[in-house]
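**Q** Dropping the sequence and predicted coords here.
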Amino acid sequence: PAELVEPAMQRLVAEPHGPRSTRLYPTPERWGSLPRTYIECTEDRTIPISSQRRMQAMSPGAKVVTLDADHSPFLSRPRELADALIEAASR
C-alpha cells in the first residue's frame, strides 16, 4: 500500500559487502548437515527466478518455498514470508 512505501523506503539501507565476499570452505561431510529452505520470489526483478533456481541447484536437498513476491517479500508478502520462516525454523 502507498501509505507504507515512504516509511519503508526510509528504513532501507545498503547491505555490507563482507558477507558476500568472504570465502567459505564447506566440507563434503558437513555440507547439507542442517536443513535448508530456499524462499524463491517469482516477481523479483533484482534476482530473476532463473538465477534463483541456479542457486537452488547448487544447494541440493533444500526445501523450496515459492512466493509470488518481489525482491522484498517482507513488504509485499509479509504474512506468507513469516509463515515460511516459521515453518523452516520448526524443521
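**A** Alright, I've got the coordinates.
**Q** From now on I want contacts and neighbour counts done on CA atoms only, so please keep to that.
**A** Noted.
**Q** that's a strand at Thr66, yeah?
**A** Yes: residue state for Thr66 (DSSP: H, G, I helix; E, B strand; the rest coil) corresponds to a strand.
**Q** Next, count neighbours for it.
**A** With neighbours defined by other C-alpha atoms under 10 Å, the count for Thr66 comes to 14.
**Q** That one - nearest residue in space that isn't next to it in sequence?
**A** Excluding its sequence neighbours, the residue lying closest to Thr66 (C-alpha to C-alpha, 6 or more residues apart in numbering) is Glu40, at 5.0 Å.
**Q** Give the full set of residues in contact with the one you found.
**A** Glu40 makes contact with 49, 52-53, 64-67, according to C-alpha atoms under 8 Å, 6 or more residues apart in numbering.
**Q** Second structure for comparison follows:
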Amino acid sequence: MHSFFEKKSANTTSTISTKKATNLEAIPWVEKYRPKKIRNFARQTVNIYILDEADAMTSSALCRTMERESSSRRFMLICNYGLTM
C-alpha cells in the first residue's frame, strides 16, 4: 500500500514531507471532492448545545427540540444511564 506521507528522521530532529500523486486515481476520493462539498458546509455557523441528563427528558420533548432547532444548532447529549435512551 502506497503512503502519501514519508517520515524522515536524522539524529534528534524529524520532518514529515508529502508526496504528490502522479495520476488522479492515486488520490483518495475525499481529496478529489473536498473543495466542492466541504467548503460550503464548513462556512455555516452553528451553535452547539449540550443537553445534560438527556435520559431524563421524554422522547417527545427531545425529538421536538431537536427537530425544531436542527437547522442552526447541533446537540450533544450527556446521559447518566445510556441504556434508557
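**A** Okay, I see it. Computed from a predicted structure; not experimentally measured.
**Q** What would you report as the TM-score here?
**A** Here the TM-score for the pair of chains, by TM-score structural alignment, normalised by the length of structure 2, is 0.30; 36 aligned residues with a C-alpha RMSD of 2.8 Å.
**Q** ok, Ser60 of structure 2 to Ser9 of structure 2 distance?
**A** 57 Å (C-alpha to C-alpha, to the nearest Å).
**Q** sorry, back to before: highest neighbour count among the contacts of Glu40 of structure 1?
**A** Neighbour counts for the contacts of Glu40 of structure 1, by other C-alpha under 10 Å, peak at Leu67, which reaches 18 neighbours.
**Q** That one against Cys41, yeah?
**A** Yes: counting by C-alpha atoms under 8 Å, Leu67 of structure 1 touches Cys41, with 5.0 Å between them.
**Q** shared neighbours of these two, anything?
**A** Pro73.
**Q** what's the burial count for Asp52 of structure 2?
**A** For Asp52 of structure 2, the neighbour count with other C-alpha under 10 Å is 13.
**Q** So for it, what's the nearest residue that isn't a sequence neighbour?
**A** In this structure, Asp52 of structure 2 finds its nearest non-sequential neighbour in Ile78, 4.8 Å apart by C-alpha to C-alpha, 6+ apart.
**Q** Against Tyr49 of structure 2, how distant is that neighbour?
**A** Remark: distance between Ile78 of structure 2 and Tyr49 of structure 2 (C-alpha to C-alpha) = 11 Å.
**Q** got it, and Arg39 of structure 2?
**A** 23 Å.
**Q** Nothing else from me, thank you.
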